[in-house]
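**Student:** Take this sequence and fold it.
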Amino acid sequence: MNNKGLLVVISGPSGVGKGTVLRSYLAQNKKVKVSISATTRNPRPGEEDGVHYYFMTEERFCQLAENDGMLEHAQYSGNYYGTPREMVERELCAGNDVILEIEVQGAMQVKQKCPDALMIFILPPSMAELTKRLIDRRTEDEETINRRMAAAKNELAQASSYDYAVINDNVDDAVEKIGAILRAAKCSTNYMKDFINEVQQL
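**Tutor:** I've put the predicted structure just below:
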């Protein structure tokens, strides 16, 4: 039997509700871990190393990246961010599913390095609803919202590169669909290939 966990990549435009959906899914599924990103920026007040991020020096981060120690990485506002490979592989081998909530650029890096990763894109019911959600957050000005909507259109253009798309019209429905996708993935012949070979040799 294959006891290894699934590597799951979840992406979607800002405001689509990824965080809300994931929190609800995690509350119902205890053997699922969310990958902790590494960064070279300084911790903010209240942030803990290994809880919110793995805080690293730029030298350490670049060394890991150069030696394939990052599943994906990118630079934003002068700081590096990425997903350390070691933590992900440790949890997968322990039988835990690992979710990476990352943007499209990083997701495509993971897909290239880990072809077996399960790729899920969270869709808004409509662009109008996405705009409404961003406005209702009341955390950004009009210029920022317009910039996020432009980015959303670019991200949606890459949704077909993912294995599945889930519409977040209702959080409970979206959570149920993600669970169904993971259950189905664990019945795929690709996931079960080691067990199939084992049965053949009995």
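**Student:** Only C-alpha atoms from now on, for both contacts and neighbour counts.
**Tutor:** Fine.
**Student:** Stretch 43-54: end-to-end distance?
**Tutor:** 9 Å (Cα to Cα, to the nearest Å).
**Student:** nope, stretch 65-77 is what I meant
**Tutor:** Start-to-end, stretch 65-77 (Cα to Cα) is 18 Å.
**Student:** Now do the SS call for residue 83.
**Tutor:** strand (DSSP: H, G, I helix; E, B strand; the rest coil).
**Student:** Hmm, I typed the wrong one, I wanted residue 187.
**Tutor:** Classified using three-state DSSP, residue 187 is coil.
**Student:** Could you also give me the structure for this next sequence, so I can compare it with the first?
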Amino acid sequence: MSGHLYIVTAPSGAGKTTLVRLLLQNDPAIGLSVSHTTRAPRTGEENGQAYHFTDVADFLARVDRGEFLEWAEVHGNYYGTSRTWIEQQLAAGRDVLLEIDWQGAQQVRKVFGDAIGVFILPPSMEELARRLAGRGTDSEDVIARRLAAARDEMRHVGEFDYVIINNDLQTALSDLLAVVRATRLKLPVQQERHASLFASLL
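**Tutor:** Okay, the predicted model is just below:
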């Protein structure tokens, strides 16, 4: 049985990274796809866990070899997702989660048309600005650019299957877990996973 591919997308500051981390803690059956990036590591980030950190020359060489399922340039840095690793995981029946932007989501859907898309929204632009400023890692100019980019990103919410408004973290986490559970309870999935039971009952 093939695994499910989940795509989680959100503008910077909406809480995507925190929600994904909590989801993985609550559901260890989901594997997180670790992207390649050319951006510099932030404090506490380890290579191979947060990202596979690399340089521009190596990244573009991987692009030329067709190693990425999707890749994009975001805020001056390159990000890419390993196609081979995802295909191997799904073929083995494991669920995989991609934490990527809307551009990457579009590229992924061209290959995996049945991927489940989840878009996370902030409760307001004011709250989004407060969260970005609260990080204490970006200048006012960077925050302004991120807010402008967020408006553009949120216009693509209609391309996703589910929308979660992250006003309260625990509620948003429950919503995200509900999406995963509901996907696993669909009739075709249950029929395949419990074939002998269906054969004995029907």
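**Student:** what's the TM-score here?
**Tutor:** Put the two chains on top of each other and the TM-score (TM-score structural alignment, normalised by the length of the first structure) is 0.82; 196 aligned residues with a Cα RMSD of 3.0 Å.
**Student:** residues contacting residue 197 of the first structure?
**Tutor:** Contacts for residue 197 of the first structure (Cα atoms under 8 Å, 6 or more residues apart in numbering) come out as none.
**Student:** do you know how far it is from residue 191 of the first structure?
**Tutor:** From residue 197 of the first structure to residue 191 of the first structure the distance is 12 Å (Cα to Cα).
**Student:** now swap in residue 4 of the first structure and tell me
**Tutor:** Taking Cα to Cα, one finds residue 4 of the first structure at 9 Å from residue 191 of the first structure.
**Student:** Name the residue in these two with the higher neighbour count.
**Tutor:** residue 191 (19 against 16; other Cα atoms under 10 Å).
**Student:** Run a quick check on the more buried one versus residue 183, I expect a contact.
**Tutor:** No. Here residue 191 of the first structure does not reach residue 183: they are 11.0 Å apart, not a contact under Cα atoms under 8 Å.
**Student:** Residue 112 of the second structure maps to what in the first structure?
**Tutor:** Mapped onto the first structure by TM-score structural alignment, residue 112 of the second structure lines up with residue 114.
**Student:** In contact with residue 102 of the second structure, which residues?
**Tutor:** 9, 153, 156.
**Student:** Grab the nearest non-local neighbour of the residue nearest to the spatial centre of the second structure.
**Tutor:** Here the mean C-alpha position of the second structure is nearest to the C-alpha of residue 99 (Cα atoms, centre = their mean), at a distance of 1.8 Å. Sequence neighbours aside, residue 8 is the residue nearest to residue 99 of the second structure in space, at 5.0 Å (criterion: Cα to Cα, 6 or more residues apart in numbering).
**Student:** Stretch 164-174 of the first structure aligns to what range in the second structure?
**Tutor:** With TM-score structural alignment as the criterion, stretch 164-174 of the first structure aligns to 162-172.
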